[in-house]
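K.L.:
Sequence and predicted structure are below.
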Amino acid sequence: MVERQSNDPDLDAIFGALAHPTRRTLIEQLAGGPKSVGDLAEPHDVSLAAVSKHLQVLEDAGLIEVEQDGRVRRCYLDATPLSDVFGWLTRYRVFWEDRFDALADHLEDEDQ
């Protein structure tokens, strides 16, 4: 069984931030480099205020950093929490691989 480690990052906030498709798209946009809030909002069919709220959720989860440059707010991706999520998911990948290997062994034994 996979056990939760006491030093795990705040995975609830990270997964919560990634749960909305608009926020995942914003992360994808920022993977190409820093962008202003206006540039991020442009391809979305939502208000600038709605995009700002999504960005706040991402910032609270530690997935982005926002800098004020005069009247322009520029956003930067911080992928570090994503590597924490990847590590958590990898533990479960190993768990399921072990389960499938055990199932394959069991089915082979039944065939013989």
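P.N.:
Yes, it's here.
K.L.:
Every contact and neighbour count from this point should use C-alpha atoms.
P.N.:
Fine.
K.L.:
Spatially, what comes nearest to the most centrally placed residue in the chain if we skip its sequence neighbours?
P.N.:
For the chain, the residue nearest the mean C-alpha position is residue 18 (4.7 Å; Cα atoms, centre = their mean). Excluding the flanking residues, the one nearest residue 18 by Cα to Cα, 6 or more residues apart in numbering is residue 24, at 5.6 Å.
K.L.:
what helix or strand does that neighbour sit in?
P.N.:
helix 21-31 (DSSP states H and E).
K.L.:
Run the chain-centre distance for that helix.
P.N.:
With Cα atoms, centre = their mean, to the nearest Å as the basis, helix 21-31 stands 9 Å off its chain's centre.
K.L.:
What is the subsequent helix or strand relative to that helix?
P.N.:
strand 35-36.
K.L.:
Tell me where the longest helix sits in this structure.
P.N.:
Ordering each helix of the chain by length in residues (DSSP state H) puts helix 80-111 first.
K.L.:
one more structure, for comparison:
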Amino acid sequence: MVQQQQLDRAFAALADATRRDVLERLGRGPATLGELAEPSGMTLTGMSKHVRVLEDAGLVTTEKVGRTRQCRLGTERLDDAMAWITFYQRLWERRLDGLDAYFTLTKGTES
């Protein structure tokens, strides 16, 4: 159940384009809330809400540095989400391979 909740938080966080942009930006290095908000013209309050969602998912960490809040990529990587995606990717690949084999076999018996 706990893993399911972590997946839910990660996918919910990634569902928003602004939050994906934040992760992309933080992939280049730490940034303040103001630096994250500036490109989109978003208020600090609005960006703070997005960063909080990413923090709750473990994808971002923040630290108060003087009068600013410094953001970094979190230590919680997307390993659980990738494992979930990979499982279903392999499942569908096996099913499609089976379907392909069926049609190949059926086509060969029609002659």
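P.N.:
Cool, got the structure. All figures in this text were calculated on a predicted structure; none of them were measured in a lab.
K.L.:
Once aligned, what mean separation remains between the helix holding residue 24 of structure 1 and structure 2?
P.N.:
Its aligned residues in structure 2 lie a mean 0.5 Å from helix 21-31 of structure 1 after superposition (mean Cα distance after the TM-score superposition for structure 1).
K.L.:
Next: stretch 90-103 of structure 1.
P.N.:
Averaged out, stretch 90-103 of structure 1 is 0.6 Å away (mean Cα distance after the TM-score superposition for structure 1).
K.L.:
residue range for that stretch in structure 2?
P.N.:
Stretch 90-103 of structure 1 corresponds to residues 86-99 in structure 2, going by TM-score structural alignment.
K.L.:
ok, back up a step: which residue numbers in structure 2 go with the helix holding residue 24 of structure 1?
P.N.:
Counting by TM-score structural alignment, helix 21-31 of structure 1 corresponds to 17-27 in structure 2.
K.L.:
try stretch 50-60 of structure 1
P.N.:
The aligned range for stretch 50-60 of structure 1 is 46-56, by TM-score structural alignment.
K.L.:
neighbouring contacts of that stretch?
P.N.:
With contacts defined as Cα atoms under 8 Å, 6 or more residues apart in numbering, stretch 46-56 of structure 2 is touched by 9-10, 13, 18-19, 22, 33, 36-37, 60-62, 74.
K.L.:
Show me the two of these that sit farthest apart.
P.N.:
The largest separation in the contacts of stretch 46-56 of structure 2, counting by Cα to Cα, is between 9 and 37 at 21.9 Å.
K.L.:
circling back: quick check: buried residues in the longest helix of structure 1?
P.N.:
Neighbour counts using 16 or more other Cα atoms under 10 Å place 81-82, 84-85, 88 of helix 80-111 of structure 1 among the buried residues.
K.L.:
Save the residues you listed as a markdown table, and put in distance to residue 58 of structure 1 too.
P.N.:
Formatted as a markdown table, these follow (distance: Cα to Cα, whole Å):
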| residue | distance to residue 58 of structure 1 |
| --- | --- |
| 81 | 11 |
| 82 | 12 |
| 84 | 15 |
| 85 | 14 |
| 88 | 19 |
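K.L.:
Can you point out the buried residues in the match of helix 21-31 of structure 1?
P.N.:
Neighbour-count burial for stretch 17-27 of structure 2 [16+ other Cα under 10 Å]: 18-19, 22-23, 25-26.
K.L.:
just the buried residues of helix 80-111 of structure 1 now: which is nearest residue 45 of structure 1?
P.N.:
The nearest member of the buried residues of helix 80-111 of structure 1 to residue 45 of structure 1, counting by Cα to Cα, is residue 82 at 26.1 Å.
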